[in-house]
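Peer 1: below are the sequence and a predicted model for it; my questions follow.
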Amino acid sequence: MTLQILPVAPSELGESPFWHPAQQRLYWCDIEGFALRAWDPATGQEWTWKTPSEPACCAPVTDGKIVIGLRDGFYLLDPATGALHCLATLPNPPHDVTRLRLNDGRCDTAGRFWAGSMVTPRTAPDAALWRLQAGVGGYAVEQMAGDNFTANGLAFSPDNRTMYWSNTPEHRIDRFDFDVTTGAISNRRPWVQFDRKVDGQPYGGRPDGAAVDVEGNYWVAMYEGACVLQLSPAGTVLQRIAVPVQCPTMVCFGGEDLRTLYVTSARKGRPAEEQEAEVPAGSLFSVGVETRGLPVNSFNC
């Protein structure tokens, strides 16, 4: 496996990459850059759409648009015009936009958009998991889980029976039983607990964004760990892929055969030596993998 550094400018905080199967393009969010970005590997063409607040997560829509989670709720972006249309804002309370913003998210195979939030400062676990669903009368938003500081790692198993969700500051990945027919989740329990950072001890990072392959393995970016881990459904580490930046943030599968793993990373808040390195923090990477990934799910609008 040879890691490639993609020829795009670094992101301040790259997140939520997805491979658009129809357009054969990679999309991702630059949260602290207040922009949605896209890149065509065949032509090298790039696109940038600015947003009024932090775009934390995104997914394709069945009509060609892009659904985005901003600080206060869910929006629809028309890539042709850059126009934003609000689908639904989160109730305040509990979603106080002075302390909370949306973070990691993705769609399930039924076309619902799920997004977790994060709280600043992390004095209480007030971050939550929200679900957006289209209905006859409009769009319904429902809080599905809570007790989190920084929600990340949202992913679904290939059989649609398990949902993964991580609490990054707690260094823990949980999983739920998932009913794709109803969209219900239940039986939350810890799945993998990583070691915390201790001075003078080896540190492998903490779990950030993730994706699942066709065999049910969970690929997770380890923030501050300079690597991506492939975990088996039992939680065993199958392989470790080193990346040349300290803070990878999320992964996705792309390419025509979904055997290219894309990795975003963070730049903002990193030391000057990381920002000015030959491979700067915030870079975007790709690497070929043996196991095919699951395709991105589209939002049913």
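Peer 2: Yes, it's here.
Peer 1: can we go C-alpha only for contacts and neighbour counts from here?
Peer 2: OK.
Peer 1: look up how far Ala22 lies from the closest residue to Cys301 other than its chain neighbours.
Peer 2: In this structure, Cys301 finds its nearest non-sequential neighbour in Ala134, 6.0 Å apart by C-alpha to C-alpha, 6 or more residues apart in numbering. Counting by C-alpha to C-alpha, to the nearest Å, the gap from Ala134 to Ala22 is 22 Å.
Peer 1: of these two, who's got more company?
Peer 2: Neighbours were counted for Ala134 and for Ala22 using other C-alpha atoms under 10 Å; Ala134 has more, 16 against 8.
Peer 1: what helices or strands is the helix or strand harbouring that one leaning on?
Peer 2: Here Ala134 sits within strand 127-135, counting by DSSP states H and E. Using 3 or more C-alpha pairs under 8 Å, 6 or more residues apart in numbering; DSSP states H and E, the elements in contact with strand 127-135 are strand 113-119, strand 138-148, strand 151-156.
Peer 1: recalculate using a threshold of 6 Å.
Peer 2: Packing partners of strand 127-135 (3 or more C-alpha pairs under 6 Å, 6 or more residues apart in numbering; DSSP states H and E): strand 113-119, strand 138-148.
Peer 1: ok, and here's another one to check against it:
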Amino acid sequence: MTAAFAISSARDRVGESPVWSVATQSLYWVDIEGQRIHRLDWASRTQSSWALAERVGCIALSNRGTVIAAMESGIFEVELQDAPLARVTCLATITHPQDGMRFNDGRCDAKGRFWIGTMVRDMGLASPAGGIYCLDTQGLRGPVLQGYITPNGMAFSPDGTAAYLSDSHPSRQSIWMHSFDATTGEWGPQSTPWVDMKPLPGRPDGAAMDTEGCYWICGNDAGLVHRFSPQGALLQSLPVPVSKPAMCAFGGPELRHLFVTSIQPATPAPGFDATLDGAVLVLEPGVQGLPEPLFSQFPVR
């Protein structure tokens, strides 16, 4: 394993949702509170940024070469032009069950559906109003699952038979594994947590899968990225120089680099490099990741 180092030129307030584009050999990610989408060209290390009108919880890349952004009032297709210009088109709106909510973590399944969680922005309220929604040819439907405070950690197994979710809230700190039907998009019921993160360092945040079917998840507040076996056993914990790693994603030319976004804490944490808070970090963990599926199931109007 190589040591983690910063690759982004900016420092995000809440860096999230890294997605690697195989087609363009670029990394995309968001700053939720900064209301921005970023792109880093791997070959030149050139970073470009686009400001949007709302907070962007997460993104997916589409088969039309656009970015699909889950924001506060709905899900939008964003055509990134010469920075900072962007053309934004609404694909679906949402009526949240409570005020002060937005979309949070999400990703596409192998069939090109976009699955996204919602949350109340003020985590201090500990409101379980969050749910899991799906955007596909039928439009935005859901919640197909509900009762989450801070839904995170969404990932799908390499064979498409399992789906993973976490809840990052301090009162939950759990990861669940659901059975999943990739053909129909049906989720199995939520049972006892697949992994109880309370005894482990860090709250479970954003996640990624490797080719061996192992699940990687950021240990927010602990400066770690954990790797779990398909059976839920903790295999290793990789250190990063920031206290609040937020989400990880595999990328690079051979999908052997692990990119980690991060959050600026309210107060710098002792033992970490405060100058790197909010940076995107990269390391080589010694395993290969999976290419991220493209969103292709645009709503039929």
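Peer 2: Yep, it's here. Keep in mind that what you see is a predicted model, and the values were worked out from it rather than measured.
Peer 1: sorry, back to before: out of the helices and strands packed on strand 127-135 of structure 1, which comes closest to Ala211 of structure 1?
Peer 2: Ala211 of structure 1 lies closest to strand 113-119 among those, at 14.1 Å (C-alpha to C-alpha).
Peer 1: now the residue lying closest to Pro18 of structure 2 once chain neighbours are set aside: which helix or strand?
Peer 2: Closest residue to Pro18 of structure 2 apart from its sequence neighbours, by C-alpha to C-alpha, 6+ apart: Trp29 at 4.2 Å. Take DSSP H and E as the rule and Trp29 of structure 2 turns out to sit in strand 26-31.
Peer 1: then Pro18 of structure 2?
Peer 2: Assignment of secondary structure by DSSP H and E places Pro18 of structure 2 within strand 15-21.
Peer 1: now that strand and strand 26-31, what's the angle there?
Peer 2: Counting by axes from the mean of the first three to the mean of the last three C-alpha atoms, to 10 degrees, strand 15-21 of structure 2 lies at 160 degrees to strand 26-31.
Peer 1: strand 15-21 of structure 2 vs structure 1, average distance?
Peer 2: Its matched residues in structure 1 lie on average 0.4 Å from strand 15-21 of structure 2 after superposition (mean C-alpha distance after the TM-score superposition for structure 1).
Peer 1: so which elements touch that strand?
Peer 2: Looks like strand 15-21 of structure 2 contacts strand 26-31, strand 245-251, strand 257-262 (3+ C-alpha pairs under 6 Å, 6+ apart).
Peer 1: and if we set it to 7 Å?
Peer 2: With contacts defined as 3 or more C-alpha pairs under 7 Å, 6 or more residues apart in numbering; DSSP states H and E, the packing partners of strand 15-21 of structure 2 are strand 26-31, strand 58-61, strand 245-251, strand 257-262.
Peer 1: for the strand holding Ala134 of structure 1, buried residues please.
Peer 2: Ala127, Ala128, Leu129, Trp130, Arg131, Leu132, Gln133, Ala134 (16 or more other C-alpha atoms under 10 Å).
Peer 1: these two touch, right, the second one and Ser117?
Peer 2: Yes - counting by C-alpha atoms under 7 Å, Ser117 is a contact partner of Ala128 of structure 1 at 5.5 Å.
Peer 1: quote the end-to-end distance of stretch 145-161 of structure 1.
Peer 2: Start-to-end span of stretch 145-161 of structure 1 (C-alpha to C-alpha) is 17 Å.
Peer 1: identify all contacting residues around it.
Peer 2: The contact list for stretch 145-161 of structure 1 (C-alpha atoms under 7 Å, 6 or more residues apart in numbering) reads 103-106, 116-119, 122, 125-129, 162-169, 177-180, 208-212, 214, 216.
Peer 1: next: stretch 272-280 of structure 1.
Peer 2: For stretch 272-280 of structure 1, the surrounding residues in contact (C-alpha under 7 Å, 6+ apart) are Pro244, Arg267, Ala281.
Peer 1: what of stretch 252-269 of structure 1?
Peer 2: Against stretch 252-269 of structure 1 from outside (C-alpha under 7 Å, 6+ apart): 11-15, 17-19, 211, 247-251, 275, 281-293.
Peer 1: how about the helices in the stretch 151-300 of structure 1?
Peer 2: Counting by DSSP state H, counting those that start in this stretch, the stretch 151-300 of structure 1 has helices at residues 272-275.
Peer 1: and the strands in it?
Peer 2: Under the criterion DSSP state E, counting those that start in this stretch, strands of the stretch 151-300 of structure 1 are mapped to 151-156, 162-167, 172-179, 184-193, 206-212, 218-223, 227-231, 237-242, 248-254, 260-265, 285-288.
Peer 1: export those strands as a markdown table, with columns for distance to Ala56 of structure 1.
Peer 2: A markdown table is the format used below for the strands of the stretch 151-300 of structure 1 (distance: least, C-alpha to C-alpha, whole Å):
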| stretch | distance to Ala56 of structure 1 |
| --- | --- |
| strand 151-156 | 11 |
| strand 162-167 | 16 |
| strand 172-179 | 19 |
| strand 184-193 | 23 |
| strand 206-212 | 11 |
| strand 218-223 | 16 |
| strand 227-231 | 20 |
| strand 237-242 | 25 |
| strand 248-254 | 12 |
| strand 260-265 | 13 |
| strand 285-288 | 19 |
